[in-house]
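A.B. asks: One predicted model, sequence on top.
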Amino acid sequence: MLLLALDTATPAVTVALHDGERTLASDAQVDARRHGELLLPAVDRVLKDAGVTLTDLTGLVVGTGPGPYTGLRVGLATAEVLGFARGVPVHGLCTLDGLAYAAGLGAEPVEGPFVVATDARRKEVYWRRYADPRTPVTEPAVDRPADIAEEVAGLPAAGAGALLYPDTFPDARAPEHASAAALAALAAERIAAGEDLPAPRPLYLRRPDAQVPKNYKVVTPQ
């Protein structure tokens, strides 16, 4: 197995290569406005650091969000193109699941029930509850922190959304951003267990900001 993982659903542009047992190389940069510029150079660095090429890959896994429309599409489109070009499968995993898995591997690992919350902008968070780092108990959602305060009360929380809203998430934990290394490790674990991973379909959870005008303005002479 040689699995390339990508995630651009958060401000982090993160890439990793996993051989089924360990992470061979990884790269992460945090820049919410430059996903498109940073992703492919990061892929090149990871492959070079691991001493492999795209022809060696056996599959790809990409974070499916939830996340802002533009950034999320960069990772998904890139994974689809690379997978098609090399003729290898492309799997999708919820970005929140990757964060939850990473939360169980940190210096202060989260083991019991907890929450993952990322920044959804507009004073909202994308969030999901977990029984443990591998087991979600709710569907991904987007809400204002104050509206979910009772549901998450008393639970540790990982992710940038938790750090932004300490009144709702007073026990914020690392990691802050998505990790392709954690996403790849989780995917490799599930593949080894014989699980079928989801297709790479985006989790937007809300409509994009850009809308097609309902009434076009007439600009030609009458």
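C.D. replies: Perfect, thanks for sending it. Residues are numbered from 1 along each chain as shown.
A.B. asks: Could you use CA atoms for every contact and neighbour count after this?
C.D. replies: OK.
A.B. asks: Of all residues in the protein, which one is nearest the centre?
C.D. replies: In the chain, the centroid-proximal residue (Cα atoms, centre = their mean) is T95; its distance is 2.8 Å.
A.B. asks: secondary structure class for the closest residue in space to G104 that isn't next to it in sequence?
C.D. replies: Using Cα to Cα, 6 or more residues apart in numbering and skipping the chain neighbours, the partner closest in space to G104 is V110 (4.9 Å). Using DSSP: H, G, I helix; E, B strand; the rest coil, the structure places V110 in coil.
A.B. asks: how about V110, what does it touch?
C.D. replies: A103, G104, D132, P133, P156 (Cα atoms under 8 Å, 6 or more residues apart in numbering).
A.B. asks: Pretty sure P66 is one of the things the residue nearest to the centre of the chain touches, is it not?
C.D. replies: Yes. Judged on Cα atoms under 8 Å, T95 makes contact with P66 at a distance of 6.7 Å.
A.B. asks: Would you mind listing the residues touching both of the two?
C.D. replies: Each of A9 lies in contact with both T95 and P66 under the rule Cα under 8 Å, 6+ apart.
A.B. asks: got the buried residues for stretch 75-88?
C.D. replies: Across stretch 75-88, burial judged by 16 or more other Cα atoms under 10 Å covers G75, L76, T78, A79, E80, L82, G83, V88.
A.B. asks: what about it, distance to the chain center?
C.D. replies: 17 Å (Cα atoms, centre = their mean, to the nearest Å).
A.B. asks: now stretch 144-160
C.D. replies: 19 Å.
A.B. asks: what's next to that stretch, contact-wise?
C.D. replies: Against stretch 144-160 from outside (Cα under 8 Å, 6+ apart): 99-100, 103, 110, 113-119, 123-125, 129, 165, 168-177.
A.B. asks: Could you work out the end-to-end span of it for me?
C.D. replies: The straight-line separation of the ends of stretch 144-160 (Cα to Cα, to the nearest Å) is 14 Å.
A.B. asks: For it, buried residues please.
C.D. replies: Applying 16+ other Cα under 10 Å to stretch 144-160 flags R144, P145, V152, L155, P156, A157, A158, G159, A160 as buried.
A.B. asks: The closest residue to the last one other than its chain neighbours - how many residues pack around it?
C.D. replies: Once its chain neighbours are removed from consideration, A160 has its nearest residue in E176; the separation is 4.6 Å (Cα to Cα, 6+ apart). If you count neighbours by other Cα atoms under 10 Å, E176 ends up with 22.
A.B. asks: second one coming, line it up with the first:
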Amino acid sequence: MRILTIDTSAIASAALLDFDPQDPVKTAELVANFATVDTRSQAEELAPGVKSLFTDPVAEGPALDAIIVGTGPGPFTGLRSGIAMARTLSFTWGVPLYGMMSLDALAQQVFDTPKKDSAGRALGPLAMDDFVIATDARRKEVYWAKYSAGAHLLDGPHVGPAADIFGVPVFGAGAGLYEEVLVGNRCTVHAPLAHAQPTALELGRAAIRKITAAGSLEGAGLLDSTPLYLRESDAKVPGPRKRAL
């Protein structure tokens, strides 16, 4: 099975992955991957980035088994660009489209990352108990959700100040931005993942985990492509002009 994953909740990213949904032991193969560093150029970078994944998009696109897009939470402009691209490709190529919460990508990265000692030896899972993923929501706030040690969603997503999070390990760019506040709330911040952003590659790995556990796309409990904005848009439709006296 081959899937295209797209996420623009923070950076612009896309990935092509091959896997066998009937064989959960076999590692998924990364066919191609694209990701930016800039968090404000999703609309400009995404289309050429997706195109670069394919040798022949006209032939290879319709052969996909699914397109999976990160639905946020994230800023309006960036998030819309990824979802619009995914919906367009799904319609054009006739490929099924599914959504996943973008924070799941970072939760999967935490799940896959071992805790190591000073000599670099793996000591076990990085998260031994419940943890929080937090990303930058701007306006001095974070998007966040709580997960079990097995990277299963327990609560969220939410948007609000980092001061709302208490007593858990916190991972993601939101942790790096508000480390002092979080540590003051008895949270721990893991430096190597304190600036991590959701990516399409990690989103794909999280999706593959769900699909292989279910044995099929249809039974994996994936979402539709409705965006998780969590806040109202700053752009407002102008009201009627006031009459001059």
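C.D. replies: Yep, that arrived. Everything numeric in this text was worked out from a predicted model, so none of it was measured.
A.B. asks: that older thread, quick one: which of the contacts of V110 of structure 1 is most hemmed in?
C.D. replies: Greatest neighbour count in the contacts of V110 of structure 1, by other Cα under 10 Å, goes to A103: 27 neighbours.
A.B. asks: Aligned counterpart of that one in structure 2, please.
C.D. replies: Under the alignment by TM-score structural alignment, A103 of structure 1 pairs with V110 in structure 2.
A.B. asks: tell me the contacts of that match?
C.D. replies: By Cα under 8 Å, 6+ apart, the neighbours of V110 of structure 2 are L126, A127, A151, F171.
A.B. asks: how far away is it from Q42 of structure 2?
C.D. replies: Taken as Cα to Cα, the span from V110 of structure 2 to Q42 of structure 2 is 24 Å.
A.B. asks: follow-up on the earlier one: helices - which of the buried residues of stretch 144-160 of structure 1 land there?
C.D. replies: V152, A160 (DSSP state H).
A.B. asks: from the buried residues of stretch 144-160 of structure 1, which is closest to A50 of structure 1?
C.D. replies: Using Cα to Cα, G159 comes nearest to A50 of structure 1 of those, at 28.1 Å.
A.B. asks: Skipping adjacent residues, who's closest to that closest one in space?
C.D. replies: Nearest to G159 of structure 1 is E176, by Cα to Cα, 6+ apart, at 4.2 Å.
A.B. asks: residues in contact with the counterpart of that neighbour in structure 2?
C.D. replies: Per TM-score structural alignment, the equivalent position to E176 of structure 1 in structure 2 is A196. Contact partners of A196 of structure 2, counting by Cα under 8 Å, 6+ apart, are L106, F171, G172, A173.
A.B. asks: Now do the same for the last one: its match in structure 1.
C.D. replies: For A173 of structure 2, the aligned position in structure 1 is A160, judged by TM-score structural alignment.
A.B. asks: G59 of structure 1 versus its match, what's the distance?
C.D. replies: When A160 of structure 1 is compared with G59 of structure 1 (using Cα to Cα), they lie 29 Å apart.
A.B. asks: What segments of structure 2 are helices?
C.D. replies: Under DSSP H, structure 2 gives helices at 42-51, 57-60, 76-93, 103-112, 173-177, 179-184, 200-214.
A.B. asks: JSON lines for those helices, including distance to A244 of structure 2?
C.D. replies: JSON lines is the format used below for these (distance: least, Cα to Cα, whole Å):
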{"stretch": "helix 42-51", "distance to A244 of structure 2": "41"}
{"stretch": "helix 57-60", "distance to A244 of structure 2": "57"}
{"stretch": "helix 76-93", "distance to A244 of structure 2": "35"}
{"stretch": "helix 103-112", "distance to A244 of structure 2": "50"}
{"stretch": "helix 173-177", "distance to A244 of structure 2": "48"}
{"stretch": "helix 179-184", "distance to A244 of structure 2": "50"}
{"stretch": "helix 200-214", "distance to A244 of structure 2": "53"}
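A.B. asks: so which of those helices gets nearest L16 of structure 2?
C.D. replies: Closest among the helices of structure 2, once you apply Cα to Cα, is helix 200-214, at 8.0 Å.
A.B. asks: what do we get in structure 2 for A185 of structure 1?
C.D. replies: With TM-score structural alignment as the criterion, A185 of structure 1 matches R205.
A.B. asks: Report whether the expected contact of that match with Q108 is present.
C.D. replies: Yes. Shown here, R205 of structure 2 and Q108 form a contact pair, counting by Cα under 8 Å, at 7.2 Å.
A.B. asks: what do we get in structure 1 for L123 of structure 2?
C.D. replies: In structure 1, no residue is paired with L123 of structure 2 according to TM-score structural alignment.
A.B. asks: Give me the distance between L123 of structure 2 and A137 of structure 2.
C.D. replies: L123 of structure 2 sits 33 Å away from A137 of structure 2, going by Cα to Cα.
A.B. asks: Could you check which of the two has the larger neighbour count?
C.D. replies: More crowded of L123 of structure 2 and A137, by other Cα under 10 Å: A137, with 22 against 10.
A.B. asks: Pull the contacting residues for T39 of structure 2.
C.D. replies: For T39 of structure 2, the contact set (Cα under 8 Å, 6+ apart) comprises A10, I11, A12.
A.B. asks: quick one: what's aligned to the last one in structure 1?
C.D. replies: Taking TM-score structural alignment for the superposition, A12 of structure 2 sits opposite V13 in structure 1.
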